[in-house]
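S.K.: Quick one, structure for this:
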Amino acid sequence: MTSPAPAAVLWDMDGTLVDTEPYWMAAETPLVERFGGTWTHEQALGMVGLALEDSARLLQNAGVPWSADDIIAYLTDEVLRQLATTGVPFRPGARELLADLKASGVRTALVTMSMRRMALSVVELIDFPAFDLVVAGDDVERPKPHPDPYLQAADALGVDIRDTVAIEDSPNGLRSALASGAVSLGVPLMVPLDGVGAHALWPSLQGRTTTDLRELHAAHTATRLENR
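M.R.: As a prediction, the model looks like this:
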């Protein structure tokens, strides 16, 4: 007998699994100011969910005279430094849901546009083997909002993307998940997700379990079959 879907749950990292968006913002502002520029909260919000190369271009436009690779390396180092100091700032309910998925035998992947060394550092700070796979920004040719990161994760896990649930906190991330064919769950943090097209929006993962994700997947699958 096969296990009930989802066959895998695919997690975004920054803002979804861990509340690291303030860390990125704390790294961006002094970098821009170092070169005489200004960096507003609204500009920082505009970076949420962007590929790091796109974020680097925005910082260059704000006056940072470094290459994109140097900007990405600097930001990654700064966020890692903050993580090493404070530990993993899980979003409410995220760690508990991850642990429940593992106990239920559901495969998991981390699908993030952060650099691989950053993603692995976060995974290593989790106190149990949380993920079967990591797909990071430097593992894919086309970043979110393209579907490639999620399709690559499903292929590596050996599952049909339609048999997965993807969890995201940003519009770009949701667009990527939706384009891939995954059942797409939005859990907003810094920016609203209304109107992006998520199959469901939950205000938090607090109190959510594998059963909730199975019910979400089953409901969307039933709707899809009815609309054929």
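S.K.: Going by C-alpha atoms from here, please, whenever you check contacts or count neighbours.
M.R.: Noted.
S.K.: my read: residue 35 touches residue 64, true?
M.R.: Yes - look at residue 35 against residue 64 with Cα atoms under 8 Å: they come within range, at 6.2 Å.
S.K.: Tell me which of the two has more neighbours.
M.R.: residue 64 (20 against 12; other Cα atoms under 10 Å).
S.K.: That one: which element?
M.R.: Per DSSP states H and E: residue 64 is located in neither a helix nor a strand.
S.K.: how about the residue nearest to residue 153 when sequence neighbours are not counted, what does it touch?
M.R.: Closest residue in space to residue 153, ignoring its immediate chain neighbours: residue 135 at 6.3 Å, by Cα to Cα, 6 or more residues apart in numbering. By Cα atoms under 8 Å, 6 or more residues apart in numbering, residue 135 lies in contact with 109, 110, 111, 112, 116, 149, 152, 153.
S.K.: Now with 7 Å, please.
M.R.: Residue 135 is in contact with 110, 111, 112, 149, 153, counting by Cα atoms under 7 Å, 6 or more residues apart in numbering.
S.K.: Next, the structure of the following sequence, for comparison with the previous one:
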Amino acid sequence: MPLCGVVFDFDGVIADTEALHLRAYQDTLSHWNLSLSRSEYFAHYLGYDDVGVINAVAHAQGRVLAESELNQLLAIKSRHFETLIRGEDVLFPDCTECIRRLSTQTKLAIASGALHHEISQILNANELQKYFEIIVAADHVDHPKPAPDGYLQAVAQLGRRATTPPAGCYVAIEDSRWGLEAARAAGLKTIGITNTYPASSLSIADAIVKNLDTVDQDFLNRLCS
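M.R.: Below you'll find the model as predicted:
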């Protein structure tokens, strides 16, 4: 099938921000006497959006958050994260060249469990927003990752803009098993990148890479063939 587009995850693929999200969660949850260790986060929660993480951590520690409490925690976490990334170079060193290269050859999108303003803040600071046709963030879908909704929406929107038939091949690039499961459920070919987890944790991917340097048109065409 012809390659129709590439859909990037954001945190852990484009931006080296997984650990920064953890710090923001830890600072936020401490206000409600809740805790989240690094090992717990990477083992159980990394693949979820803010609502999913905070609710799951609270439930695991015997708390049921009222909607007002959840909204307060979400606002605090967002402020903490924005403070952590402000003025920082958080891009993976190989992502900019990969994005520029692929944008001349196919349509690009982002499907992420992050919030849209967080993604835009980092992309705009690095002049990368212009390369992406579509950005589908956690606040754009009813069921964020690990549900496939974000990928389904990204592919549907790319299909309306693409010159090749939407029945062609779309490829997702992900750093976690949750993201890979979401992309596979949406019918995409998948590339796992070992920025966050070892290759053994990404075994469901159609291909596994150490960095984005190896992801070019020939690589993607072979994956789609």
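S.K.: now the second structure: which of the contacts of residue 135 of the first structure match?
M.R.: Mapped onto the second structure and checked by both residues aligned by TM-score structural alignment, their matches' Cα atoms under 7 Å, those keep the contacts 110, 111, 112, 149, 153.
S.K.: Of those, which belong to helices?
M.R.: The members of those that map onto helices under DSSP state H are 149, 153.
S.K.: between the kept ones among the contacts of residue 135 of the first structure, which is nearest residue 60 of the first structure?
M.R.: Distances from residue 60 of the first structure to those, taken as Cα to Cα, are shortest for residue 112 (22.5 Å).
S.K.: What lines up with the closest one in the second structure?
M.R.: Using TM-score structural alignment as the criterion, residue 112 of the first structure maps onto residue 112 of the second structure.
S.K.: Tally up the residues packed near that match, please.
M.R.: The burial count for residue 112 of the second structure: 28, using other Cα under 10 Å.
S.K.: ok, it touching residue 135?
M.R.: No - using Cα atoms under 7 Å, residue 112 of the second structure makes no contact with residue 135, being 8.0 Å away.
S.K.: what sits against residue 77 of the second structure?
M.R.: Counting by Cα under 7 Å, 6+ apart, residue 77 of the second structure has contacts 24, 25, 28.
S.K.: got a winner among those for most neighbours?
M.R.: Neighbour max across the contacts of residue 77 of the second structure (other Cα under 10 Å) = residue 25, 26 neighbours.
S.K.: Going along the chain, name the strands of the first structure.
M.R.: Applying DSSP state E to the first structure gives strands spanning 8-11, 107-111, 133-135, 164-168, 183-186, 200-201.
S.K.: Include distance to residue 45 of the first structure when you put these into JSON lines, please.
M.R.: Shown next, in JSON lines, are the strands of the first structure (distance: least, Cα to Cα, whole Å):
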{"stretch": "strand 8-11", "distance to residue 45 of the first structure": "21"}
{"stretch": "strand 107-111", "distance to residue 45 of the first structure": "20"}
{"stretch": "strand 133-135", "distance to residue 45 of the first structure": "24"}
{"stretch": "strand 164-168", "distance to residue 45 of the first structure": "16"}
{"stretch": "strand 183-186", "distance to residue 45 of the first structure": "17"}
{"stretch": "strand 200-201", "distance to residue 45 of the first structure": "20"}
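S.K.: Out of these, which gets nearest to residue 73 of the first structure?
M.R.: Residue 73 of the first structure lies closest to strand 133-135 among those, at 18.0 Å (Cα to Cα).
S.K.: Average separation of the closest one from the aligned part of the second structure, please.
M.R.: With mean Cα distance after the TM-score superposition for the first structure, strand 133-135 of the first structure departs from the second structure by a mean of 0.6 Å once superposed.
S.K.: Now do the helices in the second structure.
M.R.: Ranges of helices in the second structure, per DSSP H, are 18-29, 38-40, 50-60, 67-85, 95-103, 116-125, 149-161, 177-185, 217-224.
S.K.: Tell me which of those helices sits most buried.
M.R.: Mean neighbour count, computed with mean count of other Cα atoms under 10 Å, is highest for helix 177-185 among the helices of the second structure, reaching a mean of 23.
S.K.: From the contact counts, what lies against it?
M.R.: Secondary-structure packing of helix 177-185 of the second structure (3 or more Cα pairs under 7 Å, 6 or more residues apart in numbering; DSSP states H and E): strand 189-193.
S.K.: In the first structure, what range does the strand it packs on match?
M.R.: Aligned by TM-score structural alignment, strand 189-193 of the second structure corresponds to residues 183-187 of the first structure.
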